[in-house]
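> Take a look and give me a structure for this.
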Amino acid sequence: MITINATMPAGQLQELKDGEVVNHDTTKLFANKKVVMFAVPGAFTPTCSVAHLPGYVVSADELKAKGVDAIICVSVNDAFVMAAWGKAQNAENLMMLADGDGSYTKALGLTMDTAAFGGVRSQRYSMIIDNGVVTNLNIEKPKEFEVSNAETIINQL
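Take a look at the predicted model:
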């Protein structure tokens, strides 16, 4: 499992941009930037849609004022679903990135197997990444939403 002071693993995440799926190399995505990344078990799911993502949407300006270059939401969904969810949630100031096959989530060691979502999904977490290195990591206990919210990240910045 990824830990504080660890370098983020190399991998690919996808984004739907102008009708095309764009592959992002995570090494480049995190290089020379301060990034807040959070993950949810699934797009359009209750806690994710009512509390987790909206908190970051509302706090985007405050996060960027604290020196954050990018705010990334990741889920084990496809790029089309992530784009539709981002649009429905007014998340235009966030990068809505897909880990369609869960390979990046597996590389982080943050998977969970859940029948409710049909198999392997991401645990709920948030982290601050500074130039590719994890400086803060907040992993939720199963079925909880207490430490991966935007307020926690704002306080850690």
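
> can we go C-alpha only for contacts and neighbour counts from here?
Will do.

> Mind jotting down where the strands sit in this structure?
Along the chain, the segments classed as strands by DSSP state E run 12-17, 20-25, 34-40, 70-75, 95-98, 111-114, 119-122, 125-130, 133-139.

> run this one through as well so I can compare:
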Amino acid sequence: MRWPGEQTSGTATAEEQAGTATVVEPRAEALVPIVPEGVALTTGGPPVALPVIVRNTGSTPVAAPTLVLTLPDGVQVVGSGNNLRGRPLLRWEGAVAQAIGCGPGKGTVTCRAEAELPAGGSVTFLFRLLAGPKSTSGTITGTVTAAPRQPVRVEVPVAITQK
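I've put the predicted structure just below:
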């Protein structure tokens, strides 16, 4: 089995000589989420930032990404303290990264980028999390979507310390 364009030693395998070798197609272009390994909250404590970075590894732009998160019981997003909205944070290989401060909510929260995501570009969704008095540890789950790429799941463990 060879990847397209892979260099060989110059000697064909038996499968290649017989014309039965399998050529593995390149991996599909994708959205790649980058999330923290976990988040630690204290009930009644100050809000804690949860950044979720989404990178377009494809060679073409995608529609403005949307991130939908489901929060554990008692955990809420209190807004972004938003001085980030729409400002570039950094450049990756020439593509400007977007930063989006995500608004408040409980249960299921949705945050959408303001513009399409260029090839090689990234967007950072910033949530500020607060644990209510009856919060318990759990997992934040969610999905990133941006046409025409396949949706991608995200998960972030949440550890709650009672105050």
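
> Give me the TM-score for this pair.
The TM-score (TM-score structural alignment, normalised by the length of structure 1) is 0.30; 79 aligned residues with a C-alpha RMSD of 4.7 Å.

> got the strands of structure 1 as JSON lines, with distance to residue 47 of structure 1 and mean neighbour count columns?
Shown next, in JSON lines, are the strands of structure 1 (distance: least, C-alpha to C-alpha, whole Å; neighbours: other C-alpha atoms under 10 Å):
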{"stretch": "strand 12-17", "distance to residue 47 of structure 1": "22", "mean neighbour count": "20"}
{"stretch": "strand 20-25", "distance to residue 47 of structure 1": "27", "mean neighbour count": "14"}
{"stretch": "strand 34-40", "distance to residue 47 of structure 1": "9", "mean neighbour count": "24"}
{"stretch": "strand 70-75", "distance to residue 47 of structure 1": "13", "mean neighbour count": "23"}
{"stretch": "strand 95-98", "distance to residue 47 of structure 1": "17", "mean neighbour count": "25"}
{"stretch": "strand 111-114", "distance to residue 47 of structure 1": "16", "mean neighbour count": "15"}
{"stretch": "strand 119-122", "distance to residue 47 of structure 1": "14", "mean neighbour count": "20"}
{"stretch": "strand 125-130", "distance to residue 47 of structure 1": "13", "mean neighbour count": "24"}
{"stretch": "strand 133-139", "distance to residue 47 of structure 1": "15", "mean neighbour count": "19"}
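
> Throw these into a markdown table and include distance to residue 63 of structure 1, thanks.
Below are the strands of structure 1 laid out as a markdown table (distance: least, C-alpha to C-alpha, whole Å):
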| stretch | distance to residue 63 of structure 1 |
| --- | --- |
| strand 12-17 | 21 |
| strand 20-25 | 22 |
| strand 34-40 | 8 |
| strand 70-75 | 8 |
| strand 95-98 | 14 |
| strand 111-114 | 26 |
| strand 119-122 | 23 |
| strand 125-130 | 11 |
| strand 133-139 | 14 |
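
> Indicate which one of those is closest to residue 82 of structure 1.
Between residue 82 of structure 1 and the strands of structure 1, the tightest spacing by C-alpha to C-alpha is seen for strand 95-98, at 5.7 Å.

> and for the closest one, what are the contacting residues?
When contacts are defined by C-alpha atoms under 8 Å, 6 or more residues apart in numbering, strand 95-98 of structure 1 is touched by residues 13-15, 70-79, 82-83, 86.

> My read is that residue 24 of structure 1 contacts residue 16, right?
No: between residue 24 of structure 1 and residue 16 there is no contact under C-alpha atoms under 8 Å: 10.7 Å.

> count of neighbours near the residue nearest to residue 161 of structure 2 when sequence neighbours are not counted?
Distances taken as C-alpha to C-alpha, 6 or more residues apart in numbering place residue 42 nearest to residue 161 of structure 2, at 4.7 Å, with adjacent residues excluded. When counting by other C-alpha atoms under 10 Å, one arrives at 19 neighbours for residue 42 of structure 2.

> and if you look at residue 156 of structure 1?
With other C-alpha under 10 Å as criterion, residue 156 of structure 1 counts 12.
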